[in-house]
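**Student:** Next one to model:
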Amino acid sequence: MTLTFNQTSYSNLLAEISPKVIETELEYDRALAIAEKLTFDRNKTPEERAIYQLLVMLIEAYETKHYPMPTSTPQEVLLHILEASGIDRSDLVGKLGSSEEVSGIIEGKRAISQAQARVLGDMFKVSPNLFV
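**Tutor:** Presented below is the predicted three-dimensional model:
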């Protein structure tokens, strides 16, 4: 059974929810509450899915502006992955170079080369771009 998009139903949802650019914390909290409710609704109509996607875009725009994520250095990413995986930095010796080279990378004194980034990407099954 294919559900068709009902413009009247969508218009009614738009009028009820009144989505708009989020400018305040109160509007942000309201949009989050509505989006959360829709997130867990397993039987969303096509119109509800469209409203949900719109709310998510508005929420993401607000969060990007008001809660920017700090960027991590390649060394911070490497340290996090090492800690999370339980792998010791000594396990990188030989794969990335000498112990001095690995120490320089870990301490942020030496950049990770493209070749080393590929090795780390393969080793941790992640994009090498995380390390450059």
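**Student:** contacts and neighbour counts: CA atoms only from here.
**Tutor:** OK.
**Student:** So which elements touch the helix or strand hosting residue 62?
**Tutor:** Element membership of residue 62 [criterion: DSSP states H and E] is helix 46-66. The helices and strands touching helix 46-66, judged by 3 or more CA pairs under 8 Å, 6 or more residues apart in numbering; DSSP states H and E, are helix 7-17, helix 25-39.
**Student:** Now show me the structure for the sequence below, then we'll compare the two:
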Amino acid sequence: MNIKPIKTETDYRDALKAVEGVMNAKPGTPAGDTLDVLVTLVEAYEARHYALDPPDPVEAIKFRMEQAGLSVKDLEPAIGKSNRVYEVLNGKRSLTLPMIWRLHSMFGIPAESLIKPPEKHRAA
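**Tutor:** This next block holds a predicted model:
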């Protein structure tokens, strides 16, 4: 198999087809090594051309709440009393740096998501 850098969208589609062909390869085999190299190339191309922005901070918090079955009460140690939690969740209050660090350390919410300005506060 001829492995080459992915420079164009056509190269990308070809690499995806090649990955599909060796998807079930066992690690440590020549086919498994080929799969590993192809996936690395595809991931690098996707990171450059299809990068995703971190979610809005409030959406990141709500997602973690849903994912972990958290309630407003569970967020109080990180944000403050329930009225403050509701203000944050409704976009009426911004997160402070201490809130961001507590949300990150207590609930594993990526800090990059929490420090991003909320959608409604960004310039168009």
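**Student:** Send over the TM-score of the superposed chains.
**Tutor:** Scored against TM-score structural alignment, normalised by the length of structure 2, the superposed chains reach a TM-score of 0.67; 114 aligned residues with a CA RMSD of 2.9 Å.
**Student:** before we move on, the earlier item: could you dump the helices and strands packed on helix 46-66 of structure 1 to TSV with mean neighbour count and distance to residue 66 of structure 1?
**Tutor:** Written out in TSV, the entries for the helices and strands packed on helix 46-66 of structure 1 read as follows (neighbours: other CA atoms under 10 Å; distance: least, CA to CA, whole Å):
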stretch	mean neighbour count	distance to residue 66 of structure 1
helix 7-17	13	22
helix 25-39	15	10
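**Student:** okay if I get these as a markdown table plus distance to residue 99 of structure 1?
**Tutor:** Output for the helices and strands packed on helix 46-66 of structure 1, formatted as a markdown table (distance: least, CA to CA, whole Å):
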| stretch | distance to residue 99 of structure 1 |
| --- | --- |
| helix 7-17 | 59 |
| helix 25-39 | 48 |
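**Student:** Residue 105 of structure 1 is nearest to which of those?
**Tutor:** Residue 105 of structure 1 lies closest, by CA to CA, to one member of the helices and strands packed on helix 46-66 of structure 1: helix 25-39, at 40.5 Å.
**Student:** quick check: angle from the closest one to helix 46-66?
**Tutor:** With axes from the mean of the first three to the mean of the last three CA atoms, to 10 degrees defining the directions, helix 25-39 of structure 1 sits at 140 degrees from helix 46-66.
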